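Chemist: Make a model of this:
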Amino acid sequence: MTAASLAGLAAPGLSQATGRLVPRVDSPQRIWAKAHLHGLMNLFLPTFREDGRTLDEDAIRHDVRHAIAQGFSGTLPMINWTLPGDPRWGEFHRILIDESRGALPIHGIIASDKVESDLTLLSALEDIGVELVLLASTYPADSSETQLHDLMARRITATELPIMLYAATGRRAFPTLGPAGQPLDVYDRIADLDNVVAVKISQPVSLTSTVQLCQRLGDRLSMGPVNLDFLPLLARHFGIGWSGQWNAEAVQTPDQQIGNRLLGASATGDVAQVDELARQIQPALSHFFAVQAPVIRAGGHPWQHNRYYQWLSGANGGLLPRDPHAPEGAIPVLDAQARAAMRAAYRASGLELTDAPEEQFVVGRAAWARGVRASDLADLPYYSKN
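Modeler: Now for the predicted structure:
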């Protein structure tokens, strides 16, 4: 990004005090967003008992308390293993909402390619009590701007819940509708709907596209890039105060909340503090993104790596079952070399690690306390002891 390209960042919505772009706050949903979208938000992974199917309520409640201790301002339940229609979907969400007691806003997600399916799920999310919905639906690749706008608007206007848009790559990008597949004109129109409050910008989205999104939408919506590497630049021009719905345990612990502090400094425009914290977080952040980005591009998530990061910081841990929706070969195996590299990255950022035995990670803290050991598990997916 050159000085010349940054010179045109001024736009309606500039703060008179700081000269940085800040979202307009007017609707009740945007007032809610201003109060609740700050710092890091994580992805919440389910935990299952030894049969690999029954939800482990004790473990899930432990992880809710851990997310609150991390200072996270929200969490998105990951439902690859408990899809809507499965009774465990409702059970999973109810446990989270009950244990959080309002201290951790629970988000929902709609992600199908069918309007009616998403509307049915929106109604279920309203009934169960989520506080925000991520609009991650997929649309025909040949959609025109009008068609894409209308498909998005039908979902958004069907609820009063705050809606977070999802700027992404791959099957959620539209190469013919905007630079790098980001349909900026469509987002610009959608951003005027009262309950559209924010944009999650996925990690693989480029810096150039991230700046374009912030320029176009930052006067109305709260912008949240996943890629914290961009903050030293973005903090100088935009009011970036949150980043979320990813494996945020990879970069901080409850006692050392580097990520939250980094985003707090960015939100207030304290660029000296941003630069200092960016240097500290860099080893952990770079290692996490190096693991995560290629798997995201392949259509999956590095599930056991994500889980191991959580356990290192004090969460329950425990192996996840095989992901039935991931492309074949997309999810890497968590082996001893990978675990050692993750620990080294943590230490390089000054983060303290759990001192629990590695076998506890395999079964999870709650199951370990019940006397379960790795030999009691029939399957160890995406995991190697060596």
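Chemist: contacts, neighbours, all on C-alpha from now
Modeler: OK.
Chemist: Secondary structure element for the spatially most central residue of the chain, which one?
Modeler: Taking C-alpha atoms, centre = their mean, the centroid of the chain lies closest to residue 245, which sits 1.4 Å from it. If you go by DSSP states H and E, residue 245 is part of strand 242-246.
Chemist: following that strand, which helix or strand comes up?
Modeler: With elements assigned by DSSP H and E, the helix or strand that comes after strand 242-246 is helix 258-268.
Chemist: another one to check against the first:
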Amino acid sequence: MLDYSVTEARAWAREKFVGAAAVTHPSFTADFSQLNEDAIRHDVLRLKEMGYTGTLLVAEVNITPEENARMAAIAREAAGPDFGLFFHAIYGTLEQNIEAAKLATKSGVDRALLAYPASFWPTSFDEVFDYTKRFTEETQLATMLFPLPAWGFERIHPAGMPVDFVRRVIDELPNIVAIKAEQGYPGIPGLMEMYHHFRDEVVISSPIEADTIPLMSQLNLQYSATANTNWMGDYYPRVFDMARNGQWEEAMKLYWQVTPARAANNTVSATSTPGTNMISRTQWKYQEWLAGYNGGALRPPATKLPDRFMKQLRASLEASGLYVTDSPDEEFVHGRVPARAPKVSIGA
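Modeler: Reported below is the predicted structural model:
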């Protein structure tokens, strides 16, 4: 049950969208037939321990809407009422995303990250607007708009989501409460443009760690969501809070300290699935495992992470002075938290 109305959503988000939000991938039993609920609980509790204020429940993997809703229920029970849970609107069609969002909302999500699936191929911004409008109106979730080159909207306009389109969205859709501004990624033009035009109306989220901390010398950012930063332990929530609270110079000292980890992440991400506009979720899951999260193989079809990349990522954490597990890499695919066997009734 949402504790805000559509018309209250922006004020609610201004209060609640604070700090750093990470990502949480599903974990499964060894035969992939069920969720590993204890592992999901472990991961959410570790995020809270590290100082994160919320997480995206990643659906860009082989997980059903019903399983995603169960994952939301587990996360909400573990994290409590004040931890932000994003629904990941990346199922195959608009209708599927709406239905999955409704299930997840009943189970505890309180916000959404609006993605656009591969089946959606608009040729005008009217079509993009109509998609966005239907999702927000039918789910009523406080929704973060996500301009990103991966959607392919640059065929309509070079910015992907230009200012006049975003202006229309903000004017007409009151539960668009934030912008995860990545137009022109890996550059910063989208972030700077969205901040310039819309920072007083909606929350501007800068998710890219490499950009966010330096830019906070000039930008008054309250939220950084959602990205693969949890693999660096408590570093990112800590330096984000420092930069927000008058300790930017101290934050930058830590920023430079983790340069080896940042560089390795960028290198592996750029070479593991080149030219696909896809995130290697196995890479992110392995990185999380290095940092004490469950890890574990994802359901097929899932990318594989070559051993040479594993070694590079592990060494980069060590070089950055960040926590890294001493467990051997072969344990990653099994996960850190065993799944409990299902209860069987006597006489069944």
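Chemist: before we move on, the earlier item: and the residue nearest to the centre of structure 1, what does it touch?
Modeler: 41-43, 74-76 (C-alpha atoms under 8 Å, 6 or more residues apart in numbering).
Chemist: what stretch of structure 2 does the strand holding residue 245 of structure 1 fall on?
Modeler: Counting by TM-score structural alignment, strand 242-246 of structure 1 pairs with residues 223-227 of structure 2.
Chemist: ditto for stretch 120-133 of structure 1
Modeler: Using TM-score structural alignment, stretch 120-133 of structure 1 pairs with 99-112 in structure 2.
Chemist: Residue 150 of structure 1 and residue 46 of structure 1, how far apart?
Modeler: According to C-alpha to C-alpha, to the nearest Å, residue 150 of structure 1 and residue 46 of structure 1 sit 34 Å apart.
Chemist: before we move on, what about residue 317 of structure 1?
Modeler: Distance check for residue 317 of structure 1 against residue 46 of structure 1: by C-alpha to C-alpha, it reads 10 Å.
Chemist: what does residue 103 of structure 1 give?
Modeler: Counting by C-alpha to C-alpha - residue 103 of structure 1 and residue 46 of structure 1 are separated by 19 Å.
Chemist: same check, this time on residue 367 of structure 1
Modeler: Using C-alpha to C-alpha, residue 367 of structure 1 is found at 14 Å from residue 46 of structure 1.
Chemist: Give me the neighbour count for the counterpart of residue 81 of structure 2 in structure 1.
Modeler: Superposed on structure 1 with TM-score structural alignment, residue 81 of structure 2 falls opposite residue 102. A total of 12 residues lie near residue 102 of structure 1 under the criterion other C-alpha atoms under 10 Å.
Chemist: Checking residue 102 of structure 1 next. Helix, strand or coil?
Modeler: Of the three states, residue 102 of structure 1 takes coil under DSSP: H, G, I helix; E, B strand; the rest coil.
Chemist: still on that earlier bit, so which of the contacts of residue 245 of structure 1 comes closest to residue 335 of structure 1?
Modeler: The closest of the contacts of residue 245 of structure 1 to residue 335 of structure 1 turns out to be residue 43 (C-alpha to C-alpha; 22.4 Å).
Chemist: Now do the same for that closest one: its match in structure 2.
Modeler: Aligned partner of residue 43 of structure 1 by TM-score structural alignment: residue 23.
Chemist: Is it correct that its match is in contact with residue 53?
Modeler: No - distance between residue 23 of structure 2 and residue 53: 11.1 Å, which falls outside the contact criterion (C-alpha atoms under 8 Å).
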